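Colleague: Here's my sequence, what's the structure:
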Amino acid sequence: MPIGILWPTFALVALIFVVFVVMFYQRGRHTRANPPRDSDFATTEAAMRYFEPVEMPANNYRNLFEMPLLYFALVPLLLITRQADHLQIVLAWVYVILRIIHSFIHIGPKVVTWRAAAYALSALVLMAMWIVFFVDMLHAQAVISAAGG
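Modeller: Okay, the predicted model is just below:
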């Protein structure tokens, strides 16, 4: 069923909101424990230094609007073209699970090699999703052309 692609998409959206809440909570806790002075926000660099102890959730939040943008662009294309098949749904779940793992490591244990591996694998899965979509579109075009359309 093509709308099955929406379930991993909902999970990715939920991840983004969870990371936002963690970021908001950690920044709030930081500002209560270390009341800022005007100089802490006088420049972008000063603000970055002020929030540095709690910046991992913010960094991860920004990451969730980089590569996942390609995922969010692909999902409607898969739905519109009716190419959201079982393979794409499985790949979407693998992608989202890897993004969850990446976020957990980024915010939690901060082990760079694990985080890099999760990021790289998620990028490869997303690339596979786009390649499968491209090949499916080539195949669909060939079928239409062969049928005289």
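Colleague: all contacts plus neighbour counts: C-alpha atoms, from now on.
Modeller: Noted.
Colleague: Please enumerate the helices of this protein.
Modeller: Per DSSP state H, the chain carries helices over the ranges 6-33, 44-51, 56-63, 68-80, 86-107, 112-146.
Colleague: roughly how far is the second one from the heart of the chain?
Modeller: Going back to what we said before, that points to helix 44-51. 25 Å (C-alpha atoms, centre = their mean, to the nearest Å).
Colleague: before we go on, could you also do this sequence so I can check it against the first one:
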Amino acid sequence: MSGLIFPLFTHVLLCTVLYALLTIARAPVIWGVGQSNDGLNPFSNIQPKISANLSNQFEWPLFFYIASVLLIAMDEPIDSVQIYLAWVFVVGRVSHSIVQIFTNNIRLRGMVFTINFVAVLAMWALIFIGEIGL
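Modeller: Next up, the predicted model:
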């Protein structure tokens, strides 16, 4: 089994948790469950952040999935550096989600995003270097 399956699955779990959180945050408006005494949604301040973060999981991570599938499809041993970079990406995505949803710290969010951005760029660079034989 490929060592990339675990980080891929972990990112899928992150997306699943985000969908569950979004469902809970929207429940007061959609189903009337969990409304505050004044009839308002107690999650109205966090719901847009969860929604935006969930959308983010289908932008840059696309390149992570493509790189991972390419590495698996090449049917060659996957370098431990690639597996390490995949974990850096996933830990970065989890961190990015926490920062985006629970803080308003744009600078920290940018730094955390940069970590997982660079991890995927490095994965692609190693794939490219391996293919051209450098």
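Colleague: After superposition, what is the TM-score?
Modeller: TM-score of the superposed chains, computed with TM-score structural alignment, normalised by the length of structure 2, equals 0.84; 125 aligned residues with a C-alpha RMSD of 2.1 Å.
Colleague: follow-up on the earlier one: may I see the helices of structure 1 organised as a markdown table, with mean neighbour count added?
Modeller: Output for the helices of structure 1, formatted as a markdown table (neighbours: other C-alpha atoms under 10 Å):
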| stretch | mean neighbour count |
| --- | --- |
| helix 6-33 | 16 |
| helix 44-51 | 14 |
| helix 56-63 | 19 |
| helix 68-80 | 15 |
| helix 86-107 | 20 |
| helix 112-146 | 15 |
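Colleague: So the equivalent of residue 70 of structure 2 over in structure 1 versus residue 33 of structure 1, what's the distance?
Modeller: Here residue 70 of structure 2 is matched to residue 77 in structure 1, going by TM-score structural alignment. Relative to residue 33 of structure 1, residue 77 of structure 1 is positioned 47 Å away (C-alpha to C-alpha, to the nearest Å).
Colleague: what do you get for residue 13 of structure 1?
Modeller: Distance, residue 13 of structure 1 to residue 33 of structure 1, using C-alpha to C-alpha: 30 Å.
Colleague: do residue 118 of structure 1 as well
Modeller: Applying C-alpha to C-alpha, the value for residue 118 of structure 1 to residue 33 of structure 1 is 33 Å.
Colleague: now do residue 65 of structure 1
Modeller: The gap separating residue 65 of structure 1 from residue 33 of structure 1 is 29 Å, by C-alpha to C-alpha.
Colleague: Tell me the residue in structure 2 aligned with residue 89 of structure 1.
Modeller: Match for residue 89 of structure 1 (TM-score structural alignment): residue 83.
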